[in-house]
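**Student:** Provide a 3D model corresponding to the input given below.
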Amino acid sequence: MTLPPVVDEATWRKELAELRAREKAATRELDAIAAQRRRMPMVRMPDYTLVGAEGPVRLVDVFDGRSQLIVYNHMWNPDAEWQCGGCTSLTSSFTRLDFLANYDARFVIVTQGPIDAALAYAERVGNTMPWYSTAGSPFGADVDAPPAGGFGLNVFLRDGDTVYRTWHTSGRGVEQLTFTFALADVLPYGRQEEWQDSPEGWPQSPTYSRWLDSPDIARLYGPAT
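**Tutor:** This is a model prediction of the structure:
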């Protein structure tokens, strides 16, 4: 296996200092992006009704009394034995979310699947987040996650009984929400995906091939473990 070059400590520290300067510049840019996000305008949402574990629930009540709400729209294929591996893997990393209460916020999953099927799937893969169904509501389509469509993440702000949409992202935009890729990116060989810019001889494999799929998540975190 190809290895990084071996150098003396002084050379290594010099290289680290140069990299650190770029890392800190990236951190400052992320701070600036977050500042711009806090200055985004918002759009008023209709009064949607979703379905949760206890039955129908208004979108404003999904906040559970808090003023801010993060929603991950989980892809759903009604004919599939296993749902989207990417969505299942991403959301499996969120196991301790009570800290959001200190920020007056909540984080939930919304899917196009019927609530009974969605809750059964969540249990099967060991997902402990609150799940809601938008199967009988246009909510998913209105926030860029229609039936047979992709995944997405939306953020909402509540003012009394009025809900506003403040932010949305999809694709690789959701990477910032999970530690999985951040941990892989600090490894010497990185994610080992063929699209990445890596030195000659570094291990690389097809994109997604190292990701955990839904059966892997169920095996690792499901109720049978």
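**Student:** all contacts plus neighbour counts: C-alpha atoms, from now on.
**Tutor:** Will do.
**Student:** count of residues packed around Thr128?
**Tutor:** Using other C-alpha atoms under 10 Å, Thr128 has 16 other residues around it.
**Student:** pull the distance from stretch 37-54 to the chain's centre.
**Tutor:** 18 Å (C-alpha atoms, centre = their mean, to the nearest Å).
**Student:** what about that stretch, start to end distance?
**Tutor:** By C-alpha to C-alpha, to the nearest Å, the extent of stretch 37-54 from end to end equals 34 Å.
**Student:** likewise for stretch 166-185?
**Tutor:** With C-alpha to C-alpha, one end of stretch 166-185 sits 29 Å from the other.
**Student:** just checking, what's the longest helix in this structure?
**Tutor:** In the chain, assigned by DSSP state H, the helix with the most residues is helix 9-38.
**Student:** in this protein, which spans are helices?
**Tutor:** Taking DSSP H as the test, the helices found in the chain are 9-38, 59-62, 85-92, 115-124, 139-142, 180-185, 214-221.
**Student:** before we move on, the earlier item: gap between the longest helix of the chain and the chain center?
**Tutor:** 23 Å.
**Student:** list the buried residues in it.
**Tutor:** For helix 9-38, the buried set under the neighbour-count rule, 16 or more other C-alpha atoms under 10 Å, is empty.
**Student:** likewise stretch 58-69?
**Tutor:** So for stretch 58-69, counting by 16+ other C-alpha under 10 Å, buried means Leu59, Val60, Val62, Phe63, Arg66, Ser67, Gln68, Leu69.
**Student:** wait, doesn't the fifth one sit right on Ala105?
**Tutor:** Yes - in terms of C-alpha atoms under 8 Å, Arg66 counts as a neighbour of Ala105; the distance is 5.6 Å.
**Student:** so Asp61 versus Phe151, what's the distance?
**Tutor:** Remark: distance between Asp61 and Phe151 (C-alpha to C-alpha) = 23 Å.
**Student:** ignore the last one, Gln68
**Tutor:** According to C-alpha to C-alpha, Gln68 and Phe151 sit 20 Å apart.
**Student:** and Glu81, by the same measure?
**Tutor:** For Glu81, the distance to Phe151 - C-alpha to C-alpha - is 18 Å.
**Student:** next up, for comparison:
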Amino acid sequence: MSKETDMDTMAKHTIGTREAWLAARLELLEDEKELTRRSDEMARRRQALPWVRVDKDYRFDTDEGNASLADLFRGNSQLLVYHFMFGPDYKAGCPTCSSIADGFDGFAVHLANHDVTLAAVSRAPLAKLQAYKQRMGWTFPWASSLDGDFNFDFDASYSEAQQRETGIEYNYRREPPMAPIPFTMGKEAGDQSPPVQNAIMTGTDVSTYLRERPGMSAFALEDGVVYHTYSTYARGLDGLWGMYQWLDRAPRGRNETGMWWRRHDEYGKR
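**Tutor:** Now for the predicted structure:
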């Protein structure tokens, strides 16, 4: 950030006494408590959604070999799947998904000891996932659904025909057909929008990049039967993106005009 922008940003903030700060903080606290109560209610409503039996025999490639959806539970009765954007044609995983996944290892062990398995699923071949996982230093389970329908059925992947001819269903909304976007679109112009920057950083054109979408899905295993219980996408993932929970409490908040984040091993390289 330039000094001029810094000064402009600082000028927008009120300077006050400790007493004025405390009065404003107490007023904000009441709204924060209400938000917490609303969040608790949202959690109860998620858990109250009807369970939908999963009858299709989804298969995955994992570090332990070919696996079923039930196998991904790893002995627990609950499974949380992060739909990680890493398509078969990607050269590397999505940087945005990577920034979210950076937090997984820290709490996956706690979830695993509370009857919940956290895993990622992507359509890239397992060898690509394993190499990228090693590069990032991650240990959470990551399965490939390359030859199956899992990502397509849970609205995290789309065919080129869907994207260009019929449109796609994402985040419970219909998106119209999308024309092909050249690989170089936005690159020379320095476009900092996440779709363009993420596409560049995954080694794809924007159209190919956007045939994968981020999301998470929850499943339960009861009496040998797998049930789908919940899915969320797009801004519904904000609460899982630990970086933003901290930024929302920083003095200048998210303070962003474009895509500023990188994979954690790429800072300082640009």
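**Student:** TM-score for this pair?
**Tutor:** Once superposed, chain against chain, the TM-score is 0.85 (TM-score structural alignment, normalised by the length of structure 1); 204 aligned residues with a C-alpha RMSD of 1.5 Å.
**Student:** picking up where we left off before, CSV for the buried residues of stretch 58-69 of structure 1, including distance to Phe139 of structure 1?
**Tutor:** Shown next, in CSV, are those (distance: C-alpha to C-alpha, whole Å):
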residue, distance to Phe139 of structure 1
Leu59, 9
Val60, 12
Val62, 13
Phe63, 15
Arg66, 20
Ser67, 19
Gln68, 17
Leu69, 14
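**Student:** quick check, nearest of these to Ala182 of structure 1?
**Tutor:** Each of the buried residues of stretch 58-69 of structure 1 was checked against Ala182 of structure 1 using C-alpha to C-alpha; the closest is Leu69, at 23.9 Å.
**Student:** map Trp82 of structure 1 across to structure 2 for me.
**Tutor:** When structure 2 is aligned by TM-score structural alignment, the residue opposite Trp82 of structure 1 is Ala92.
**Student:** from Ala101 of structure 2, how far out is the residue nearest to that match when sequence neighbours are not counted?
**Tutor:** Nearest residue to Ala92 of structure 2, sequence neighbours excluded (C-alpha to C-alpha, 6 or more residues apart in numbering): Thr202, at 5.0 Å. To Ala101 of structure 2, Thr202 of structure 2 is 16 Å away according to C-alpha to C-alpha.
**Student:** if we can go back for a sec, among the helices of structure 1, which is nearest Val155 of structure 1?
**Tutor:** helix 9-38 (11.0 Å).
**Student:** check the mean deviation of the closest one from structure 2.
**Tutor:** When structure 2 is superposed, helix 9-38 of structure 1 averages 0.7 Å from its matched positions, counting by mean C-alpha distance after the TM-score superposition for structure 1.
**Student:** which part of structure 2 lines up with that helix?
**Tutor:** Using TM-score structural alignment, helix 9-38 of structure 1 lines up with residues 18-47 of structure 2.
**Student:** quick one, what contacts Trp131 of structure 1?
**Tutor:** When contacts are counted by C-alpha atoms under 8 Å, 6 or more residues apart in numbering, Trp131 of structure 1 is found next to Gly52, Ala53, Val108, Ile109, Val110, Thr111, Ile115, Ala118, Leu119, Ala122.
**Student:** what's the answer for Ala120 of structure 2, then?
**Tutor:** By C-alpha under 8 Å, 6+ apart, the contact set of Ala120 of structure 2 is Val81, Tyr82, His83, Phe84, Phe140, Pro141, Trp142, Ala143.
**Student:** now render these as CSV, adding distance to Thr229 of structure 2.
**Tutor:** CSV is the format used below for these (distance: C-alpha to C-alpha, whole Å):
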residue, distance to Thr229 of structure 2
Val81, 12
Tyr82, 14
His83, 15
Phe84, 19
Phe140, 22
Pro141, 20
Trp142, 20
Ala143, 20
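**Student:** same check for those, but in structure 1.
**Tutor:** Mapped onto structure 1 and checked by both residues aligned by TM-score structural alignment, their matches' C-alpha atoms under 8 Å, the contacts of Ala120 of structure 2 keep the contacts Val81, Tyr82, His83, Phe84, Phe140, Pro141, Trp142, Ala143.
**Student:** for the nearest residue in space to the fourth one that is not next to it in sequence, give its distance to Asp153 of structure 2.
**Tutor:** The one in question is Phe84 of structure 2. Once flanking residues are discounted, Phe84 of structure 2 sits nearest to Ser122: 5.4 Å by C-alpha to C-alpha, 6+ apart. Computed as C-alpha to C-alpha, the Ser122 of structure 2 to Asp153 of structure 2 distance reads 13 Å.
**Student:** those two: which is more packed in?
**Tutor:** More crowded of Ser122 of structure 2 and Asp153, by other C-alpha under 10 Å: Ser122, with 27 against 10.
**Student:** what's the match for the more buried one in structure 1?
**Tutor:** Match for Ser122 of structure 2 (TM-score structural alignment): Thr111.
**Student:** who touches that match in this structure?
**Tutor:** Asn73, His74, Met75, Trp76, Ala118, Trp131, Tyr132, Ser133, Thr134, Ala135, Gly140.
**Student:** so the last one touches Gly149, yeah?
**Tutor:** Read that as Gly140 of structure 1. No - contact criterion C-alpha under 8 Å: Gly140 of structure 1 and Gly149 do not qualify, at 9.3 Å.
**Student:** looking at the two, which is more packed in?
**Tutor:** Gly140 (23 against 16).
**Student:** how many neighbours does the aligned residue in structure 2 for Asn154 of structure 1 have?
**Tutor:** Using TM-score structural alignment, the equivalent of Asn154 of structure 1 in structure 2 is Ser217. Residues near Ser217 of structure 2, counting by other C-alpha under 10 Å, number 17.
**Student:** for the closest residue in space to Ser217 of structure 2 that isn't next to it in sequence, which residues are in contact?
**Tutor:** Excluding the flanking residues, the one nearest Ser217 of structure 2 by C-alpha to C-alpha, 6+ apart is Ser231, at 4.2 Å. By C-alpha under 8 Å, 6+ apart, the contact list for Ser231 of structure 2 reads Gly215, Met216, Ser217, Ala218.
**Student:** so which of the residues you listed are in strands?
**Tutor:** Among the contacts of Ser231 of structure 2, DSSP state E puts Gly215, Met216, Ser217, Ala218 in strands.
**Student:** which one of the residues you listed has the most neighbours?
**Tutor:** Top of these by neighbour count (other C-alpha under 10 Å): Gly215, with 24 neighbours.
**Student:** ok, the nearest residue to it once chain neighbours are set aside - contacts?
**Tutor:** Leaving aside its sequence neighbours, Gly215 of structure 2 sits nearest to Tyr233 (C-alpha to C-alpha, 6+ apart; 4.2 Å). By C-alpha under 8 Å, 6+ apart, the contact set of Tyr233 of structure 2 is Tyr170, Asn171, Pro214, Gly215, Met216.
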